[in-house]
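[1] Have a look at this fold, sequence not included:
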């Protein structure tokens, strides 16, 4: 492997199969010194950015304060102290800040403002950052360009522009690989003079793992394959870097100095970041070994057994991860509301419970390719309740107007769990307070994330469609009880999925599997759906029909959508509904 200068002066990574690969021992150290036009702010000055783009210092300070107060734990690929030192003092000669990165960060911060006029300025600042990056920076790879692209990606995803966000994130991941971030920097020191200190080493590691975590969040978010695999990198975990000293003035960012959130430094935030890294590794395995597109080519029997086995393995890993959290990262819903729920703790537990729901909801009842699991229903219910409790506490203490985009994702996942686990034809579901709270939470998040507005509209449409189905069912029962028999019409059940019938991803906001809720589908196996309850995971026998009428290939005969009977009992994996306290 080697780093070699591009025509623009960037040092680019080439592995052993590259046509550009050369023996590092034969290279001149001077040749691999990173001295391209991107090094420092010279490139941006040469483009006239400071002269042509002027944003008031007060607005920049406001934006930076909001970003580092509320969004920073999800953007740990930026080292706050180095970024601020470099921007305000040029302490690192432009190594850790640039105009496009500054504007991308400011755009995210301004969108979190309670002032509508300031939020609108966030869109303007975003367009400036986007234009600089896409028109001038793509041929000059640099750490700040990677960071900028990822900030732009999350901005677009929060705005509901899924395709654009997906592409921008992919550009960030690819540029990171272009610069060799997948290789631990200790092996590149002799080739890259910009890796001059221990801080430089740690920041590169931090950027890589920030990319890795973001890749998994976005893949979960959209239900798509990951791009960065754990096995394809050899990067040591980052460690905490020094915070500003206690009496530091934070360059006049008063909101940071006055808030306890502003003083959360590396010793507090890095364990949370490490927790996100471990969760991301589990999510990667789940996406690859449970929901991989290639798996559908397996014979149905092998597919169902493989997924059931992976469910148990991943449930154990998730349970172990949760049990091993350090005390300062644990959360208990019975804590008093006076105990502040910090953003880094919030996103850690929201992601954990979202992954639990993603993993378990397809196992609530048997469907094509999935066997029912005894504990999946309780796990989904408990995780949905916990997500709601987390959002409720954060809303009470901080408000949702500046919440991370993960709040939107987890709220949608919680509503998904509710629809998956409840009988949609039961009248008592009509006024589910949990769904009402989720609607309210999404509405409040929508001032920052347009994505939340879209989710709110689709969730309300889904609830309305379900309520209409309930009303029709009650009317039919009333007619039947009056002695007038009427053959029921079985149509597509809108309450089993979004009204457009799409499969789940956060972009489509699907809550379930679309299909016909037709009891006649059970003809030939008996009208009682409970006959289809499958054996518990870990049983020494194969899953079978309870009445013993096991066919040669029962998996092939599964209807695509089952009725909504209760298929589950409690098992030991994941949280239990009777006690969602997180110990």
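    Looks like it arrived, so ask away. Fair warning: this is a prediction, and the values are worked out from it, not measured in the lab.
[2] Could you use CA atoms for every contact and neighbour count after this?
    Fine.
[3] Which stretches in this structure count as strands?
    Ranges of strands in the chain, per DSSP state E, are 2-5, 11-14.
[4] Go through those and name the closest to residue 294.
    For residue 294, the closest of these is strand 11-14, at 29.8 Å, according to Cα to Cα.
[5] can I get the strands of the chain in a markdown table with distance to residue 370?
    Listed next are those as a markdown table, based on distance: least, Cα to Cα, whole Å:
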| stretch | distance to residue 370 |
| --- | --- |
| strand 2-5 | 46 |
| strand 11-14 | 42 |
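[6] could those go into CSV alongside mean neighbour count and distance to residue 342?
    Shown next, in CSV, are the strands of the chain (neighbours: other Cα atoms under 10 Å; distance: least, Cα to Cα, whole Å):
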stretch, mean neighbour count, distance to residue 342
strand 2-5, 22, 40
strand 11-14, 22, 38
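[7] and of those strands, who's closest to residue 351?
    Of these, nearest to residue 351 by Cα to Cα is strand 11-14, at 32.5 Å.
[8] for that closest one, packing partners?
    Helices and strands touching strand 11-14, as assessed by 3 or more Cα pairs under 8 Å, 6 or more residues apart in numbering; DSSP states H and E, comprise strand 2-5, helix 162-178.
[9] Kindly reformat those as a markdown table containing distance to residue 91.
    Output for the helices and strands packed on strand 11-14, formatted as a markdown table (distance: least, Cα to Cα, whole Å):
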| stretch | distance to residue 91 |
| --- | --- |
| strand 2-5 | 25 |
| helix 162-178 | 24 |
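[10] One more to weigh against that first structure:
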């Protein structure tokens, strides 16, 4: 102080000393990026001499007002007095309760919250005005390179054999419309087809039946389904890394790749890719009904058709999420969302797509199946599953009969009784769900013997079987159930019998290479359950016959599904060590009409 007084330097008190204040790296890097962005914008603006282009450039630039919750410095707070200044009056619409920042590009709403701070919300990315979304598209010439028989065959395989099973997050008609349209059409809606989605669909379709005619594209030879898979994944993540991505096709591509991995037993990759897909969906707000929210001003360019397609995509994603989560034994991502988007409706039928529809060998016709009702019903069934899943597996029961049949009141006995109570209620609700189906969706055991060949109809039923088998199989050795009619053992035996009828009928008209992934899962579960049945069951010959039957399906579908190949090898190895030897390698099951009229296993007698 004395030195300062001698030099006649006056000390100014500082209310807030920022010399010791350290800003986090994220904040500093954000500022750096903004400075770079501003510098680039100014340089580009100086280079532009045309007044019209200058106006377009100015209008395209975003006005961003940031508020950092971690920073209490007044210099970083929004000054509302400045918002009403004459210089800004043309750019901002001021409201006392809800100030709005309006630009030609979008609208940002600054919303007050109880703490007195402000939070800023923008519209979901996918609903930005379309002409402002800078997504690189294929030219008409480039896109037509995919219009060749080998690619059309793979796309046809996908939509004929896999579409109705769990791929309803793609709306087939919108994809095909975009796939065949003139890419120079400026009146098109948001794109529902791009290069990486085509490759992903081809990966799934070529895995079913690979064509000997190989496909060459941009110097790359696609001589296996893995080539399609790898190319699709590479293109997609290149776009995700640059944020130059269409959210809708990104979700669809990721889920196609996820199911491809699932069919090859790559469960970790399947789980990761599907998780990314659902988080992209959450980022774009695909569960929201924007027509009834404050965000609806940003969807003026979307037609009712576009909104209905997005509804199909969301509810299709719900089904995909439930399926993947269920077979992997994990919690679903989308189940607990408070979704406001309407239920999916049947969308317009596109003429001339018979090549991409399932051809009924009996009716000699290609028909578009009802999709909205089965989709809604199967999602309702998964709701029942989620309701009981935690109750059934929250406490692992002891599977020993002694814990139930003994006279003590130990914890094991109580736990088992609780589990069996929940399992009993679950089975009753699942049966009630089936009994309440409309006539078009309801089926009987007898019907499966002659109509179990249609994968469009059976995919809905196979998921019902998958759910009941998966949940009941862990409890088939527990006796003294409260109700024998819905006991785990009888439920499983009845379901296996129906699966046997349906797949046997399927084999009359179709090759096993067209076996679906759900059918593979059901064969694996059926073999596991049949091999673990009590020795005193009165069907030893039929049991071995069915084990060989399901094993043959796994063997014949091994080229299509890596999961089937691994399971078949595993069962062969275990069979060699088992007391009841089953020779999978020498057995080729033949359809026998006489057997179809005989009950193979004791079961519930559905009408």
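    The structure has been received and is ready for your questions. Quantities reported herein were computed from a predicted structural model and do not represent experimental measurements.
[11] Just say which of the helices and strands packed on strand 11-14 of the first structure is most tucked in.
    strand 2-5 (a mean of 22; mean count of other Cα atoms under 10 Å).
[12] chain center to that strand, what's the gap?
    The chain centroid and the centroid of strand 2-5 of the first structure are separated by 34 Å under Cα atoms, centre = their mean, to the nearest Å.
[13] any idea what residue 311 of the first structure aligns with in the second structure?
    Aligning on TM-score structural alignment places residue 311 of the first structure opposite residue 423 in the second structure.
[14] Number of residues surrounding its match?
    23 (other Cα atoms under 10 Å).
[15] Could you count how many residues lie near the nearest residue to it once chain neighbours are set aside?
    Take residue 423 of the second structure and drop its neighbours on the chain: the residue closest to it by Cα to Cα, 6 or more residues apart in numbering is residue 392, 6.9 Å away. By other Cα under 10 Å, the residues close to residue 392 of the second structure number 19.
[16] try residue 542 of the second structure
    Residue 542 of the second structure has 12 neighbours, counted by other Cα under 10 Å.
[17] For the equivalent of residue 197 of the second structure over in the first structure, give its distance to residue 176 of the first structure.
    Here residue 197 of the second structure is matched to residue 101 in the first structure, going by TM-score structural alignment. Look at residue 101 of the first structure and residue 176 of the first structure: by Cα to Cα, to the nearest Å, they are 15 Å apart.
[18] hmm, back to that, how about the match of residue 197 of the second structure, what does it touch?
    With contact taken as Cα atoms under 8 Å, 6 or more residues apart in numbering, residue 101 of the first structure is in contact with 129, 144-145, 147-148, 151.
[19] Dump the residues you listed into TSV; add neighbour count as well.
    Below are the contacts of residue 101 of the first structure laid out as TSV (neighbours: other Cα atoms under 10 Å):
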residue	neighbour count
129	23
144	23
145	26
147	28
148	27
151	28
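[20] what's the closest non-adjacent residue to the residue in the second structure that residue 277 of the first structure lines up against?
    Aligned by TM-score structural alignment, residue 277 of the first structure pairs with residue 379 of the second structure. With Cα to Cα, 6+ apart as the criterion, residue 379 of the second structure has its nearest non-adjacent residue at 6.0 Å, and that residue is residue 319.
[21] and the gap between the residue mapped onto the one you found from the first structure and residue 391 of the first structure?
    Superposed on the first structure with TM-score structural alignment, residue 319 of the second structure falls opposite residue 213. As judged by Cα to Cα, residue 213 of the first structure and residue 391 of the first structure stand 22 Å apart.
[22] Likewise for residue 216 of the first structure?
    As defined by Cα to Cα, residue 216 of the first structure lies at a distance of 22 Å from residue 391 of the first structure.
[23] more neighbours, these two?
    Of the pair residue 216 of the first structure and residue 391, residue 216 is the one with more neighbours under other Cα under 10 Å, namely 27 against 24.
[24] buried residues in the helix ranked longest in the first structure?
    Criterion DSSP state H: the longest helix present in the first structure is helix 450-481. Going by neighbour count (16 or more other Cα atoms under 10 Å), the buried part of helix 450-481 of the first structure is 450-456, 458-459, 461-463, 465-470, 473, 476.
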